[in-house]
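Student: Make a model of this:
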Amino acid sequence: MITPEPPRTAEQRLRDTLGRLRDDHDAWGATASPDGIPCLVPLWFAWDGTTLLMATRRTNPTAVNVTPTGAIRVTLGTPRDVVLIKGEAEIVEGPDLPTADGDAFAAKLGWDPRQRSPWVYLRVTPHTVQAWREANEQAGRDLMRFGTWLLGPSSPDRSAVLPS
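Tutor: This is a model prediction of the structure:
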């Protein structure tokens, strides 16, 4: 039998979530085709305090599916410590990416897809962020709704979430 950890406070969940966004390297990105066929893939990502920047090939279903609607879901962690992000993604071609964003992505992940055709970036703007570990955290899992953090400032300090 698995003994659940005690529930975290909302403030601790937010700190843990921002830490994952800052420190994790991989996330699961989910999109769907216009016919409703799902596509779930692991993607590298960097967080700038407001958006996630992810990279994939332009021809992969993930990027193709983003084009019509922009809808995307992203998850970090494990089933017993999950961060679920629902948002909108836009395609950014490597040459169109601001230099600072590309440099931050390359510094965090150790590779730079800007000059690798057909690689593109997905800039994901979160609308909803939820985090929970066990059933005892389900009730307070919402950390962001309608693009606004429910605790603290509407946009956390970028220095707290960018790689050093």
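Student: only C-alpha atoms for contact and neighbour calcs from this point on.
Tutor: Noted.
Student: Could I get the buried residue list for stretch 8-18?
Tutor: For stretch 8-18, the neighbour count (16 or more other C-alpha atoms under 10 Å) marks A10, R13, L14, D16, T17, L18 as buried.
Student: again, but for stretch 58-70
Tutor: Of the residues in stretch 58-70, those buried by neighbour count under the rule 16+ other C-alpha under 10 Å are R58, P61, T62, A63, V64, N65, V66, G70.
Student: Following up with a second sequence; could you model it the same way so I can compare the two?
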Amino acid sequence: MADHEPPHPSPRPRAQRKQDVLDRLATEEDIWVATASTDGEPCLVPLWFLWDAGAETDAGTLLFCTKRNNPTARNLTPQSEVRLSLGHTRDVVLIDGTAEKVEGTDLPTPSADAFAAKLSWDPRGATDWVYLRVTPRTVRAWHEEHELKGRVLMRDGAWLA
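Tutor: Model (predicted):
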């Protein structure tokens, strides 16, 4: 008997991939956040997040919170680029976007309330913490090699499905 990979199921249509991504963004709590310092030193950390579907843009944004002196926050300058990742190597979601720092006092109440409700943590009044809001520009999702074609679900901040 020949050693070979089992056949993969049919690739998910783009609309199904988008829905799967939105479901994961709504339910998962942790996401990998990649930034780089001005001298190119990479930083990759897991952070709790909220998918803020109704905030800031029609496409939604992601909201994090970290200590303002942590490398992730220090690496972000106005209009900083960031890469986010959900999942393992056989169920990938990659998000490229623009990050901005938002002080707890400047965060809209509905966003801060939703963050606190989802994560059972409300850092609004802590001055050593800062929120990070990421506006997605590109979203890609795939299950293994058989779904590489059609993996781009968002381009230039607009959903394709």
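Student: circling back to that earlier point, from the buried residues of stretch 58-70 of structure 1, which ones fall inside helices?
Tutor: Secondary structure defined by DSSP state H assigns P61, T62, A63, V64, N65, V66 of the buried residues of stretch 58-70 of structure 1 to helices.
Student: show me where structure 1 has strands.
Tutor: Defined through DSSP state E, the strands belonging to structure 1, from first to last, are 26-32, 38-47, 52-57, 71-78, 81-93, 119-132, 142-145, 148-149.
Student: in structure 2, what residues pair with the last one?
Tutor: With the alignment judged by TM-score structural alignment, the segment of structure 2 matched to strand 148-149 of structure 1 spans residues 158-159.
Student: of all the strands of structure 1, which lies closest to A104 of structure 1?
Tutor: Taking C-alpha to C-alpha as the measure, the strands of structure 1 were each checked against A104 of structure 1, and strand 38-47 came out nearest at 7.4 Å.
Student: residues in contact with that closest one?
Tutor: The set of residues external to strand 38-47 of structure 1 that reach it, using C-alpha atoms under 8 Å, 6 or more residues apart in numbering, is 21-22, 25-33, 52-56, 61-62, 104-105, 108-109, 161-162.
Student: Now the buried members of those residues.
Tutor: Among the contacts of strand 38-47 of structure 1, the ones that count as buried by 16+ other C-alpha under 10 Å are 21-22, 25-33, 52-56, 61-62, 104-105, 108, 161-162.
Student: How far off centre is stretch 38-46 of structure 2?
Tutor: From the chain centre to the centre of stretch 38-46 of structure 2 is a distance of 16 Å (C-alpha atoms, centre = their mean, to the nearest Å).
Student: One more: stretch 78-88 of structure 2?
Tutor: Relative to the chain's own centre, stretch 78-88 of structure 2 is displaced by 6 Å; criterion: C-alpha atoms, centre = their mean.
Student: residues of that stretch that come out buried?
Tutor: Residues of stretch 78-88 of structure 2 classed as buried: E81, V82, R83, L84, S85, L86 (neighbour count, 16+ other C-alpha under 10 Å).
Student: does the fifth one really touch T35, like I thought?
Tutor: Going back to what we said before, that points to S85 of structure 2. No - the pair S85 of structure 2 and T35 fails to qualify as a contact (C-alpha atoms under 8 Å) at a distance of 11.9 Å.
Student: what about the residue mapped onto E134 of structure 1 from structure 2, distance to K18 of structure 2?
Tutor: Under the alignment (TM-score structural alignment), E134 of structure 1 maps onto E144 of structure 2. Here the criterion is C-alpha to C-alpha, to the nearest Å. By it, E144 of structure 2 lies 16 Å from K18 of structure 2.
Student: go on, W121 of structure 2?
Tutor: 28 Å.
Student: what do we get in structure 2 for V82 of structure 1?
Tutor: Taking TM-score structural alignment as the criterion, the aligned counterpart of V82 of structure 1 in structure 2 is V92.
Student: What count of nearby residues applies to that match?
Tutor: Here the number of neighbours of V92 of structure 2 (other C-alpha atoms under 10 Å) works out to 17.
Student: From what I see, it and E145 are in contact.
Tutor: No - counting by C-alpha under 8 Å, no contact exists between V92 of structure 2 and E145, whose distance comes to 10.8 Å.
Student: which residues of structure 2 does the lengthiest helix in structure 1 align to?
Tutor: The helix that spans the most residues within structure 1, counting by DSSP H, is helix 10-23. Under TM-score structural alignment, the alignment places helix 10-23 of structure 1 onto residues 14-27 of structure 2.
Student: Mean distance between the matching stretch and structure 1 after superposition?
Tutor: Comparing stretch 14-27 of structure 2 with its match in structure 1 after superposition yields a mean distance of 0.7 Å (mean C-alpha distance after the TM-score superposition for structure 1).
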